[in-house]
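Trainee: output the structure for:
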Amino acid sequence: MGRVEGKVAFITGAARGQGRSHALRLAQEGADIIAIDVAEDIPSVTRFYPGATEADLAETVAQVEALDRRIVASKVDVRDYDALKGALDTGVAELGHVDIVSANAGIFLHSDKTHEVSDSDWDDVLDINLKGVWHTVKAAIPHLIAQGTGGSIVLTSSTAGIKGTPNVAPYTASKHGVVGLMKTLALELAEHNIRVNSIHPTGVATDMILNETTFKLFLPDEEHPTREQAAPVFQSTNALPVPWVEPIDISNALLFLASDEARYVTGLELKVDAGYTTK
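Mentor: Predicted coordinates:
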């Protein structure tokens, strides 16, 4: 028996990166998957890194199916509540229930001082990283309550949800907001045996940070900084001697919180940060 055998997990931002890793790790341990992703470029983001694609989402589907698990995948923007709810309802109708919610979808914009951030950038980050998380749980909670079997909701925050981070005010504000939402939901849903926690990664080796514009945050004097140049600077921000962690490291934390091993864990800010927030 896998650690989440027979459960169904609803994962946002599942086309690549952490979201795909979460889907595969939970599938390896016996879960079926309801996966969504915007699977297209977001204009404010593409000046930093390209968006996921429909081909990326199809690859997630193929990899989950290769593990002999079922998956229902949809191209959905978390900002569109009706479409999000529709995709989840369709997945629940096909797979029978939902037990695990991973509100993972998010974007990362940077490089401006707080007073220089445009309204459109602020709105995109808050609408996806915070309102999108709220939409995700808003759609899932009625299913979890009606089933009467409890459940686990895991919200992806960040080390930026614990401490201030210069030049990324919208992201930092959104990730702090996720923590407030998590703590409120943990209290509201405890009577239904629904646990709510947040995960706080340091930098994760995905397209979101492994790009030239993010490297320039740490190496502003380099015209075209490389991954090799950036790694030592990233490492200097962590206590452990690593520049960043891998998606599987976050997925393993999610698996624990989703499993019955964490049956009495709720309201927790689980840091997978290589000691970043202790420095």
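Trainee: hey, let's count contacts and neighbours off CA atoms from now on
Mentor: Noted.
Trainee: what's the closest non-adjacent residue to Glu269?
Mentor: Ser198 (5.0 Å; CA to CA, 6 or more residues apart in numbering).
Trainee: my error: substitute Tyr264 in the last question.
Mentor: Using CA to CA, 6+ apart, the closest residue to Tyr264 is Arg195 (7.8 Å).
Trainee: residue contacts, the one you found?
Mentor: 150-153, 186, 189, 263-267 (CA atoms under 8 Å, 6 or more residues apart in numbering).
Trainee: would you do the same for the sequence below? I want to compare the two.
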Amino acid sequence: MVFRSEGRGCAVLKDRTVMITGASSGIGAATARYVAARGAAVVLMARREDKLKALAGEITAAGGRALACPGDVTSAEDVRGVVAAAVDSFGSLDAAFNNAGWGTAGARLHELSEDVYDRIMDVNVRGTWNCLRQQIPVMLAGNGGGAIVNTSSIAGQFATGAAAPYVAAKHAVIGMTKAAAAEYGEQGIRVNALVVGTTRTELMEGVIEQYPEVEKQAVARTVQRRMAEPLEIARAAAWLLSDDSSFVTGAAVPVDGGCSAV
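Mentor: Next up, the predicted model:
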């Protein structure tokens, strides 16, 4: 991979094309704004077309480059279309943040329906798999590699109180990340995972509204005794997507307020 360094500070992504899933709100939207402000063209994927178009319009109005591509990561065809749109519109796919996820809490393993299990596994595991399968060939055929970041969770390292299938799915994301990093490292593709602590996203707010005790439990686990803001996760994702992290691959990087320290 050809390393490029522009300006000062981490996560400079000028002239890169970055695909972001789960981009309609929360961590995905924050990352889109952050990397676009640092020169990247962003390709935004999520199911909610209205929110995607509004975000793309916001980024474009601020002088950035953004393309809204509605789709569902559980559909291989949808993901294929978004990857193709990235190449058609911006000429390459240099980096990807596979951030789409879904989970729930409050119900024990034996109380969960098969539908909930299927959705959790499809979005978190199959969705990541679908993205990697479509992104990697384009990067291999491109200008010497790429950088991919997959969103895992502290639930990918220990039981958190989230639903058991979510804990299993986020463990799987870390395993898939390590396998992909090992398989494609010599060809210039870096693959890392973010181990994300509890963050004030739309999904989390919904869980807290349904199960208020979750907020107290989540904050109690952290050294900093608070939840993250989406921008704090976005900064870490952007660093891993940039050449500033050029010797980091196959890593599960904690951005968790110190949960992993205790």
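Trainee: can you tell me which of the contacts of Arg195 of the first structure has the most neighbours?
Mentor: Counting neighbours by other CA atoms under 10 Å, Ile153 leads those with 29 neighbours.
Trainee: how about that one, what's its match in the second structure?
Mentor: The pairwise alignment with the second structure assigns Ile153 of the first structure to Ile148, based on TM-score structural alignment.
Trainee: next, the contact list for its match, please.
Mentor: Applying CA under 8 Å, 6+ apart, the residues near Ile148 of the second structure are 95-98, 189-192, 240-241.
Trainee: can you report how many residues neighbour Glu228 of the first structure?
Mentor: With other CA under 10 Å as criterion, Glu228 of the first structure counts 9.
Trainee: just confirm it is within a helix.
Mentor: Yes: Glu228 of the first structure: assigned to a helix according to DSSP: H, G, I helix; E, B strand; the rest coil.
Trainee: farthest-apart pair in the contacts of Arg195 of the first structure, please.
Mentor: The most widely separated members of the contacts of Arg195 of the first structure, counting by CA to CA, are Gly150 and Gly267 (15.0 Å).
Trainee: which helix in the second structure has the most residues?
Mentor: In the second structure, assigned by DSSP state H, the helix with the most residues is helix 164-184.
Trainee: in strands only, show me the contacts of Ile148 of the second structure.
Mentor: 95-98, 189-192 (DSSP state E).
Trainee: relative to Gln210 of the second structure, which of those residues is nearest.
Mentor: Asn98 (26.7 Å).
Trainee: residue in the first structure paired with the closest one?
Mentor: Checking TM-score structural alignment: Asn98 of the second structure goes with Ala103.
Trainee: gap between its match and Ser120 of the first structure?
Mentor: 23 Å (CA to CA, to the nearest Å).
Trainee: settle it for me: which of these two has more neighbours?
Mentor: Ala103 (28 against 9).
Trainee: and the gap between that one and Trp122 of the first structure?
Mentor: Counting by CA to CA, the gap from Ala103 of the first structure to Trp122 of the first structure is 20 Å.
Trainee: cool, and Ala230 of the first structure?
Mentor: Taking CA to CA, one finds Ala230 of the first structure at 26 Å from Trp122 of the first structure.
Trainee: for the contacts of Arg195 of the first structure, which one is nearest Gly86 of the first structure?
Mentor: Distances from Gly86 of the first structure to the contacts of Arg195 of the first structure, taken by CA to CA, are shortest for Ile153, at 18.9 Å.
Trainee: surely the closest one forms part of a strand?
Mentor: Yes: per three-state DSSP, Ile153 of the first structure lies within a strand segment.
Trainee: check contacts around the residue positioned nearest the centre of the second structure.
Mentor: The residue lying closest to the centre of the second structure (CA atoms, centre = their mean) is Asn99, at 2.3 Å. When contacts are counted by CA under 8 Å, 6+ apart, Asn99 of the second structure touches 20-23, 27-28, 149-151.
Trainee: surely Ala35 of the first structure and Asp77 touch.
Mentor: No: contact between Ala35 of the first structure and Asp77 fails when scored by CA atoms under 8 Å: they sit 11.7 Å apart.
Trainee: sounds good, over and out.
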